[in-house]
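Asker: Model the structure of this input:
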Amino acid sequence: MKIDLSGKSALVTGSTGGIGFAIARGLQEAGAVVVINGRTEAKVDAALAQLGGPARGHAIDLGTPEGAKELVAREPSFDIVVNNLGIFQPLDFFDADDAVWESHWQVNVMTGVRLARAYLPDMATRGWGRMLFLASESAFNIPVEMIHYGVSKTADVSLARGLAKRMAGTGVTVNSILPGPTLSEGVAEMLKSETAAGKSLEEAGAAFVREHRPSSLLRRPATVDEVANMAVYLASPLASATTGAALRVDGGTIDFIT
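Answerer: This next block holds a predicted model:
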């Protein structure tokens, strides 16, 4: 089985590091011309230097309506859009004020809404396209330490399913991906106190999974490449019969059969 994305253009939001960068790298290795996105020129430039090749990037805050408009003005069409941009903040429900909820909603949900509105019609006109949403196992296994995040990821799954129905019969597929705990930069930051105490990142990640995601069958966090592999497959012609799905890369954390 060979994934060939030659001649395809792909946008990956929030892709200067972590899962987003791994997806961008995987798409480029499969032959796509990739556009990456981050909030600062320095991070975009550093990521482009790592990627090499024909990739290009834009330093735009896509968590705002103005940012989405700016990106679409610069890049009016894509074959593949991966809505990876997201934030998370461990915070007790009673300490999470409206501003916390609003920021998670704008970045984690409305960014995808705006880009879907902008890019899906053209994909449908051309008869081929792929739109992916990086949701989370937290969409179903709502984490008590950040309910606001879990709710935003449940919305991503619902959005992807609804859009898949809207695009039915057009040749455009829409799916969501549900990673479990993953050793991204954000998780590394969250585990900083553990690694400062002498544990390796892998050891700290495994301890976190055992304590906070005891239903995990993998018993460790995934790597960013393990998540990216699913995204690259779903972005390819090989996944032409998969749409409206929520595909798990969660190490068996979600405790029901799907």
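Asker: Please count neighbours and contacts with C-alpha atoms only from this point.
Answerer: Will do.
Asker: unless I'm mixing things up, residue 173 is touching residue 243, no?
Answerer: Yes. Assessed by CA atoms under 8 Å, residue 173 is found in contact with residue 243 at 4.9 Å.
Asker: hey, what's in contact with both of those two?
Answerer: Shared contacts of residue 173 and residue 243 (CA atoms under 8 Å, 6 or more residues apart in numbering): residue 164.
Asker: Look up how far residue 51 lies from the residue nearest to residue 12 when sequence neighbours are not counted.
Answerer: With CA to CA, 6 or more residues apart in numbering as the criterion, residue 12 has its nearest non-adjacent residue at 4.7 Å, and that residue is residue 82. From residue 82 across to residue 51, the span is 17 Å (CA to CA, to the nearest Å).
Asker: the more surrounded of those two?
Answerer: More neighbours surround residue 82 than the other of residue 82 and residue 51, with 27 against 20 (other CA atoms under 10 Å).
Asker: Just say helix, strand or coil for the residue nearest to residue 12.
Answerer: strand (DSSP: H, G, I helix; E, B strand; the rest coil).
Asker: same check, this time on residue 43
Answerer: Recorded secondary structure, residue 43: helix (three-state DSSP).
Asker: sorry, back to before: so the residue nearest to residue 12 sits against residue 119, correct?
Answerer: No. Using CA under 8 Å, residue 82 makes no contact with residue 119, being 11.3 Å away.
Asker: what's the following helix or strand after the biggest strand by length in the chain?
Answerer: Looking across the chain with DSSP state E, the single longest strand is strand 172-179. Using DSSP states H and E, the helix or strand that follows strand 172-179 in sequence is helix 185-190.
Asker: Please state the offset of that following helix from the chain centre?
Answerer: Put simply, helix 185-190 sits 16 Å off its chain's centre (CA atoms, centre = their mean, to the nearest Å).
Asker: same for the very next helix or strand once past it, what does it pack against?
Answerer: Once the chain leaves helix 185-190, the next helix or strand it forms, by DSSP H and E, is helix 192-196. Applying 3 or more CA pairs under 8 Å, 6 or more residues apart in numbering; DSSP states H and E, one finds that helix 192-196 contacts helix 201-212.
Asker: quick one on the thing from earlier: what's next to the longest strand of the chain, contact-wise?
Answerer: With CA under 8 Å, 6+ apart as the test, strand 172-179 has contacts from 120, 123-124, 127-137, 139, 156-157, 160-161, 163-164, 167, 222, 227, 230-231, 234, 240, 242-250.
Asker: what do you get if the cut-off is 7 Å, keeping everything else the same?
Answerer: With contact meaning CA atoms under 7 Å, 6 or more residues apart in numbering, strand 172-179 is reached by 123-124, 127-137, 157, 160-161, 163-164, 227, 243-250.
Asker: so how far does stretch 90-104 reach from one end to the other?
Answerer: End-to-end distance for stretch 90-104: 12 Å, by CA to CA.
Asker: For the comparison step, fold the sequence that follows:
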Amino acid sequence: MDLKLKGKTAFISGSTAGIGFATAKALAKEGANIIINGRSKNSVTDAVKRLEKEVPSGLVSGVEADFSYKKEVDNLLKKLPEVDILINNVGIYKSQSFFETTDDDWQQQIEVNVMSGVSLSRYFLPKMLKQNWGRILFISSECATLVPEDLIAYSTSKAAMLALSRGLAQLTKGSGVTVNAIVPGSTLTEGAEEFLKMTAEKEGKSKDLVSADFFKKVRTSSLLQRFASVDEVANTIAYYTSPLSAATNGAVIKVDGGSIGGIL
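Answerer: The predicted structure follows:
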């Protein structure tokens, strides 16, 4: 299927690895111009080279910025060109008890996970409205609803993204701009791979067995009963960046393997 993205420019925050990189690859294959983002120059350079190798026909550039620091965000906005597609993907988390989570921990996760999208959307949404076309996507998480006990701050930030996404969508009424939120479930990112490897070594089990146990004992609500691949999530994201998705606005799109449940 041709997603009609040739010539569109997409900026993806936090895209040197995981879902962000897989999304960059999916959009590059569709002919979009890709701007990779990461916290360091080295990580961005490596990701750009990797993407150019995997999609030789792609038009790829990169810019570093750590969304923990307002000065770096301000500098980023000065460097970025006009974009047609904004994907607010960057995110951080700390797995810890609520009672051990400090105000600084809360602030950092809100700053990176939520305020990054606020800053980028505030900058790009007026430009999209002026040209009467654009796509903004927020990459949330199943944790916004499931709220694991060791991820309360992270889950709160991901839930806030859903409200932010819906609110911005209401500003696009009658235009060719849409704003939606994607809610991935348990996904086999590099971080998840490392978790499975470390747990397998610690417990003397195979990675496959540790993965299976995760869904039997932890993410029991999953209907998929396995980790989604980053490409499976990215393919869904790619569609909602497309002109073909024009009738979807202000929505929460689940790519959660059925873990959240419910009919809405």
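Asker: which one of residue 173 and residue 243 of structure 1 has more residues nearby?
Answerer: residue 173 (31 against 23).
Asker: What lines up with the more buried one in structure 2?
Answerer: Using TM-score structural alignment as the criterion, residue 173 of structure 1 maps onto residue 178 of structure 2.
Asker: Return the list of helices and strands in contact with the longest helix along structure 1.
Answerer: If you go by DSSP state H, structure 1 has its longest helix at helix 147-166. Judged by 3 or more CA pairs under 7 Å, 6 or more residues apart in numbering; DSSP states H and E, helix 147-166 of structure 1 is in contact with helix 98-105, strand 172-179.
Asker: which of those is buried the deepest?
Answerer: strand 172-179 (a mean of 27; mean count of other CA atoms under 10 Å).
Asker: That strand vs structure 2, mean deviation?
Answerer: Strand 172-179 of structure 1, aligned to structure 2 and superposed, deviates on average by 0.4 Å (mean CA distance after the TM-score superposition for structure 1).
Asker: would TSV of the helices and strands packed on helix 147-166 of structure 1 with distance to residue 67 of structure 1 be doable?
Answerer: Formatted as TSV, these follow (distance: least, CA to CA, whole Å):
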stretch	distance to residue 67 of structure 1
helix 98-105	15
strand 172-179	23
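Asker: Quick one, which of these gets closest to residue 150 of structure 1.
Answerer: helix 98-105 (9.7 Å; CA to CA).
Asker: how about the closest one, aligned to which bit of structure 2?
Answerer: Using TM-score structural alignment, helix 98-105 of structure 1 pairs with 103-110 in structure 2.
Asker: Ok, stretch 133-151 of structure 1 next?
Answerer: Using TM-score structural alignment, stretch 133-151 of structure 1 lines up with residues 138-156 of structure 2.
Asker: List the buried residues of the matching stretch.
Answerer: 138-144, 146-148, 150-156 (16 or more other CA atoms under 10 Å).
Asker: sec struct for the residue mapped onto residue 118 of structure 1 from structure 2, please.
Answerer: Correspondence of residue 118 of structure 1 to structure 2, assessed by TM-score structural alignment: residue 123. Secondary structure, three-state DSSP: residue 123 of structure 2 is helix.
Asker: The residue lying closest to residue 123 of structure 2 once chain neighbours are set aside: neighbour count?
Answerer: Nearest non-adjacent residue to residue 123 of structure 2, counting by CA to CA, 6+ apart: residue 77, 7.7 Å away. The number of residues packed near residue 77 of structure 2 is 15, by other CA under 10 Å.
Asker: how close does the aligned residue in structure 1 for residue 77 of structure 2 sit to residue 119 of structure 1?
Answerer: Mapped onto structure 1 by TM-score structural alignment, residue 77 of structure 2 lines up with residue 72. Separation of residue 72 of structure 1 from residue 119 of structure 1 (CA to CA) stands at 8 Å.
Asker: same question, residue 98 of structure 1
Answerer: Here residue 98 of structure 1 is placed at a distance of 30 Å from residue 119 of structure 1 (CA to CA).
Asker: How about residue 206 of structure 1?
Answerer: Per CA to CA, residue 206 of structure 1 is found 39 Å from residue 119 of structure 1.
Asker: Repeat that for residue 166 of structure 1.
Answerer: Counting by CA to CA, the gap from residue 166 of structure 1 to residue 119 of structure 1 is 13 Å.
Asker: Look at these two and report which has more neighbours.
Answerer: Legend: neighbour count by other CA under 10 Å for residue 166 of structure 1 and residue 119, higher for residue 119 (20 against 14).
Asker: what's next to the match of stretch 133-151 of structure 1, contact-wise?
Answerer: With CA under 7 Å, 6+ apart, stretch 138-156 of structure 2 has contacts from 87-89, 93-98, 106, 109, 158-159, 161, 165, 180-185, 256, 260.
Asker: chain center to it, what's the gap?
Answerer: 13 Å.
Asker: mind checking the end-to-end distance for it?
Answerer: Stretch 138-156 of structure 2 has an end-to-end distance of 14 Å (CA to CA).
Asker: Show me the strands in the stretch 1-150 of structure 1, by range?
Answerer: 9-12, 33-38, 56-59, 80-83, 129-134 (DSSP state E, counting those that start in this stretch).
Asker: Run the angle between the longest strand of structure 1 and helix 147-166 for me.
Answerer: Inter-element angle recorded for strand 172-179 of structure 1 and helix 147-166: 160 degrees (by axes from the mean of the first three to the mean of the last three CA atoms, to 10 degrees).
Asker: and the gap between residue 65 of structure 1 and residue 157 of structure 1?
Answerer: Taking CA to CA, one finds residue 65 of structure 1 at 21 Å from residue 157 of structure 1.
Asker: out of these two, which sits in the more crowded spot?
Answerer: Between residue 65 of structure 1 and residue 157, residue 157 has the larger neighbour count (other CA under 10 Å), namely 25 against 14.
Asker: Could you find the closest non-adjacent residue to the more buried one?
Answerer: Nearest one to residue 157 of structure 1, counting by CA to CA, 6+ apart, is residue 176 at 5.8 Å.
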